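A.B. asks: sequence unknown, structure follows:
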């Protein structure tokens, strides 16, 4: 008899536990009730990019404007990373790379005693001489500008650093290489600058006050 009571107690305890769990779940569901959102996900407030906008135009350096004011000391400091492969003193020996004394304006792949790669000698058809632009392109990314070059240097992406370095190279044996005149086409537009006033339409004559004025206008040469 006592054994039956023992099993009844165990069975009753189990039922009580299950009942308690069910009650707790129901109560918790009523207390912590949440409403489903109208839209799934999170809203991120980000401005939309202009579709099909024009790509940013990167202008080449305006050497006539920036070269005269370049920092030669900073250029010499930038050249420190080139010294593992190049010398720059007059009559300096070739190393992993050719001596760079007088390199600005020098013919490409022309320094005596250095064995240039086929890629560099073939590049003479693109750049016969090391002009300012050619040096700028090459120093930016040598392997991209001259695919197959033996020069393993990754390049200088910073424009100011490149300009200072090229100015320093010019000061070492290439001071006679002329600095070009400032080129407005290479200068970024000034924000807020007024557009030039439109003149008379093509083929239309400017208004004059007298016959003399008309004659003066006709006699004045017009710039091409």
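C.D. replies: Sure thing, it's come through. Worth saying up front: this structure is predicted, and the values here are computed from it rather than measured. Numbers count the residues shown, from 1 in each chain.
A.B. asks: hey, let's count contacts and neighbours off CA atoms from now on
C.D. replies: OK.
A.B. asks: What is the burial count for residue 27?
C.D. replies: Other residues near residue 27 come to 12 when the count uses other Cα atoms under 10 Å.
A.B. asks: what's downstream of the helix or strand hosting it, the next helix or strand?
C.D. replies: Using DSSP states H and E, residue 27 falls within helix 2-31. Sequence order places helix 63-66 as the next helix or strand after helix 2-31, per DSSP H and E.
A.B. asks: next SSE after that following helix?
C.D. replies: Once helix 63-66 ends, the next helix or strand along the chain (criterion: DSSP H and E) is helix 72-79.
A.B. asks: helices and strands around that next one, which ones?
C.D. replies: In terms of contacts (3 or more Cα pairs under 8 Å, 6 or more residues apart in numbering; DSSP states H and E), helix 72-79 is packed against helix 159-171.
A.B. asks: buried set for the helix it packs on?
C.D. replies: For helix 159-171, burial by neighbour count (16 or more other Cα atoms under 10 Å) applies to 160-171.
A.B. asks: what's the answer for stretch 80-97, then?
C.D. replies: 86-88, 94, 97.
A.B. asks: got it, and stretch 142-151?
C.D. replies: Buried, per 16+ other Cα under 10 Å, within stretch 142-151: 142-143, 146, 149-151.
A.B. asks: structure B:
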């Protein structure tokens, strides 16, 4: 009778090995962020540009970075930038927030999004990078 239990345990291990969750790579995410640099800054000394500063973006309510002139659609979206919301948004910003000023085709590759998230999450609200 131990075999069905063992088979079930092995099946769970096999399923976890093919889980859609992928490891996040901040170094690879920095390379993905080069696309974002045309409009956004991050890190100590970052300033608003075409887009808002992205320091501490994960966990921040949308449309709230001090001194940036957001679209009404973004300010009134009632979103908070958690990982799931950011994933949806970065794939197709205008679909997630119709009327956003962000003109960007989006990142479609889930691994690149994972890596970008790892890069962004390194920076706290002051722009200090976690060690």
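C.D. replies: Great, that's in hand. Because the structure is a prediction, the values reported are computed rather than measured.
A.B. asks: TM-score of the superposed pair?
C.D. replies: After superposition, the two chains reach a TM-score (TM-score structural alignment, normalised by the length of the second structure) of 0.76; 107 aligned residues with a Cα RMSD of 1.6 Å.
A.B. asks: re the thing from before, against which helices or strands is the helix holding residue 27 of the first structure packed?
C.D. replies: Counting by 3+ Cα pairs under 8 Å, 6+ apart, helix 2-31 of the first structure packs on no helix or strand.
A.B. asks: Touching, residue 148 of the first structure and residue 119? I think so.
C.D. replies: Yes: using Cα atoms under 8 Å, residue 148 of the first structure makes contact with residue 119 at a distance of 5.3 Å.
A.B. asks: Mind listing what's buried along stretch 23-37 of the second structure?
C.D. replies: Residues of stretch 23-37 of the second structure classed as buried: 24-26, 28-30, 32-33, 36 (neighbour count, 16+ other Cα under 10 Å).
A.B. asks: If you tally nearby residues, what's the number for the aligned residue in the second structure for residue 134 of the first structure?
C.D. replies: Superposed on the second structure with TM-score structural alignment, residue 134 of the first structure falls opposite residue 85. Neighbours of residue 85 of the second structure under the rule other Cα under 10 Å: 13.
A.B. asks: which residues touch residue 85 of the second structure?
C.D. replies: residue 79 (Cα atoms under 8 Å, 6 or more residues apart in numbering).
A.B. asks: tell me the SS of it?
C.D. replies: Here residue 85 of the second structure is recorded as helix under DSSP: H, G, I helix; E, B strand; the rest coil.
A.B. asks: now the buried residues of stretch 142-151 of the first structure as a markdown table including secondary structure and distance to residue 63 of the first structure?
C.D. replies: Below are those laid out as a markdown table (DSSP: H, G, I helix; E, B strand; the rest coil; distance: Cα to Cα, whole Å):
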| residue | secondary structure | distance to residue 63 of the first structure |
| --- | --- | --- |
| 142 | helix | 20 |
| 143 | helix | 24 |
| 146 | coil | 22 |
| 149 | coil | 26 |
| 150 | coil | 28 |
| 151 | coil | 25 |
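A.B. asks: Now render those residues as TSV, adding distance to residue 18 of the first structure.
C.D. replies: Shown next, in TSV, are these (distance: Cα to Cα, whole Å):
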residue	distance to residue 18 of the first structure
142	76
143	74
146	79
149	79
150	79
151	78
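A.B. asks: which one of those residues sits closest to residue 123 of the first structure?
C.D. replies: In terms of Cα to Cα, no member of those lies closer to residue 123 of the first structure than residue 146, at 6.9 Å.
A.B. asks: how far away is the aligned residue in the second structure for residue 164 of the first structure from residue 24 of the second structure?
C.D. replies: Under the alignment (TM-score structural alignment), residue 164 of the first structure maps onto residue 115 of the second structure. The gap separating residue 115 of the second structure from residue 24 of the second structure is 5 Å, by Cα to Cα, to the nearest Å.
A.B. asks: Ok, residue 105 of the second structure next?
C.D. replies: 22 Å.
A.B. asks: Please apply the same query to residue 34 of the second structure.
C.D. replies: Distance, residue 34 of the second structure to residue 24 of the second structure, using Cα to Cα: 17 Å.
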